[in-house]
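In: no FASTA, just this:
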């Protein structure tokens, strides 16, 4: 079956982000455990709870389009998470660890923001108003998480890494 229409592209991208969110759900506890800053640890734990909601919303979008929720391997998120795991390993116990974890987390957020922004617009173009609304809710949460990570970095995590 050739994939040539926007609804095909929408479905394939939905599968991609569904896989990514579930992978992120497994990575966040590791990042929280590795974080040295209590604020960063709390941010990871909060985002884990939000990510559970993101998965649920994606399941609702699958339902709206009459498809079974299923993921498709997302090489991009696999690579981004692998980089985060490298930072955890290479900088464990150093003042630079938290700055590196913020960087890795923001790479994840930026990927998600790009995916959700695209999916939201495609849902609108396909006349899937309810799906667009669900995707927009998640997009808003991802952007807020990215802003919170920036505030943590600007609030001293980067300076502590520099001063060491």
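Out: Perfect, thanks for sending it. Treat the numbers as computed from the prediction; the structure is a model and nothing was measured.
In: from here on, just use CA atoms for contacts and neighbour counts.
Out: Will do.
In: pretty sure residue 41 contacts residue 28?
Out: No - because the distance of 9.6 Å does not satisfy Cα atoms under 8 Å, residue 41 is recorded as not touching residue 28.
In: quick one: which of the two has more around it?
Out: Between residue 41 and residue 28, counted using other Cα atoms under 10 Å, the more crowded position is residue 28 (22 against 19).
In: list the contacts of the more buried one.
Out: Contact analysis of residue 28 by Cα atoms under 8 Å, 6 or more residues apart in numbering lists 44, 45, 47, 48.
In: figure out the helix or strand that it lives in.
Out: Remark: residue 28 resides in helix 6-34, with elements defined by DSSP states H and E.
In: next secondary structure element downstream of that helix?
Out: On the C-terminal side of helix 6-34, the nearest following helix or strand under DSSP H and E is helix 38-64.
In: quick check: buried residues in that next one?
Out: When neighbours are counted by 16 or more other Cα atoms under 10 Å, the buried residues of helix 38-64 are found to be 40-41, 43-45, 47-48, 50-51, 54-55, 57-62.
In: what about it, distance to the chain center?
Out: How far helix 38-64 lies from its chain's middle: 9 Å, per Cα atoms, centre = their mean, to the nearest Å.
In: and it with helix 6-34, angle?
Out: Orientation note: helix 38-64 sits at an angle of 160 degrees relative to helix 6-34 (axes from the mean of the first three to the mean of the last three Cα atoms, to 10 degrees).
In: helices and strands around helix 38-64, which ones?
Out: The contact analysis (3 or more Cα pairs under 8 Å, 6 or more residues apart in numbering; DSSP states H and E) places helix 38-64 against helix 6-34, helix 129-152.
In: second one coming, line it up with the first:
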């Protein structure tokens, strides 16, 4: 018992010391001051992300070999183009001009997707990698649209909420489709390649 108490106390001291040595990050001059600001800033972020995705998806289509995967990405490209328009409608709904702000998270995910293409041989293994990269995009989008919908609900932005929920559902369906493609023997074929 005494050893457990000592160990717990030691861990607590270490955690407290780490927290004490960490510094608060000062906010930028244009930092969000309230939930409305954070909501608008997050919309700018995902607007940039969706526009970047419109440019990135054709490369994935070109490098995929599985016809069902190509068709799924082509379908999602069309949806993404509509989502960009929907985000513009969302900005209008909250009385703001549509404006993009670079999304570092999406840039990183897209860069990783490029790396997957470069680091895999064309064929089933690359297709499996493209699915994995695509699902990372989808999971980021699902998290973002879910958060934006929660903000819109709290801010009583009902029109924006409706738009965001529509896109959230599309992102979830795309993720499910990618999982089905991977599970319906694409990953198994990739495992057999030498």
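Out: Yes, it's here. Nothing here was measured: the structure is a model prediction, and the numbers come from that model.
In: quick one: TM-score?
Out: Their TM-score after superposition, calculated using TM-score structural alignment, normalised by the length of structure 1, is reported as 0.97; 164 aligned residues with a Cα RMSD of 0.9 Å.
In: before we move on, back to that, go through the contacts of residue 28 of structure 1 and say which is closest to residue 149 of structure 1.
Out: When the contacts of residue 28 of structure 1 are ranked by distance to residue 149 of structure 1 (Cα to Cα), residue 44 comes first, at 9.6 Å.
In: show me what contacts the equivalent of that closest one over in structure 2?
Out: For residue 44 of structure 1, the equivalent position in structure 2 is taken to be residue 73, counting by TM-score structural alignment. Taking Cα under 8 Å, 6+ apart as the contact definition, residue 73 of structure 2 lies against 57, 60, 61.
In: any chance of those in a markdown table, plus distance to residue 36 of structure 2?
Out: Rendered in a markdown table, the data for these read as follows (distance: Cα to Cα, whole Å):
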| residue | distance to residue 36 of structure 2 |
| --- | --- |
| 57 | 31 |
| 60 | 35 |
| 61 | 37 |
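In: what's the longest helix in structure 2?
Out: In structure 2, assigned by DSSP state H, the helix with the most residues is helix 124-154.
In: what's the counterpart of residue 46 of structure 2 in structure 1?
Out: Under the alignment (TM-score structural alignment), residue 46 of structure 2 maps onto residue 17.
In: what's the closest non-adjacent residue to the most centrally placed residue in structure 2?
Out: Centroid-nearest residue in structure 2: residue 140, 1.8 Å away (criterion: Cα atoms, centre = their mean). Of all residues beyond its chain neighbours, the one nearest residue 140 of structure 2 is residue 106 (7.8 Å), with distances taken as Cα to Cα, 6 or more residues apart in numbering.
In: same question for residue 136 of structure 1.
Out: For residue 136 of structure 1, the closest residue by Cα to Cα, 6+ apart turns out to be residue 120, at 6.2 Å.
In: check residue 181 of structure 2 too.
Out: Residue nearest to residue 181 of structure 2 in three dimensions, not counting chain neighbours: residue 69, with 7.0 Å by Cα to Cα, 6+ apart.
In: ditto for residue 187 of structure 2
Out: Nearest one to residue 187 of structure 2, counting by Cα to Cα, 6+ apart, is residue 128 at 6.0 Å.
In: need the contact list for that neighbour.
Out: The neighbourhood of residue 128 of structure 2, defined by Cα under 8 Å, 6+ apart, consists of 182, 186, 187, 190.
In: map it across to structure 1 for me.
Out: When structure 1 is aligned by TM-score structural alignment, residue 128 of structure 2 is paired with residue 99.
In: hmm, back to that, out of the contacts of residue 128 of structure 2, which are shared with structure 1?
Out: For both residues aligned by TM-score structural alignment, their matches' Cα atoms under 8 Å, a contact is called conserved when the aligned residues also meet in structure 1; among those this holds for 182, 186, 187, 190.
In: from what I see, residue 60 of structure 2 and residue 130 are in contact.
Out: Yes - between residue 60 of structure 2 and residue 130 there is a contact under Cα under 8 Å: 6.9 Å.
In: which one in structure 2 is aligned with the residue nearest to residue 136 of structure 1?
Out: Counting by TM-score structural alignment, which is the criterion used here, residue 120 of structure 1 corresponds to residue 149 in structure 2.
In: how many neighbours does residue 127 of structure 1 have?
Out: Number of residues near residue 127 of structure 1 (other Cα under 10 Å) recorded here: 11.
In: distance of it from residue 29 of structure 1?
Out: As for residue 127 of structure 1, its distance to residue 29 of structure 1 is 37 Å (criterion: Cα to Cα, to the nearest Å).
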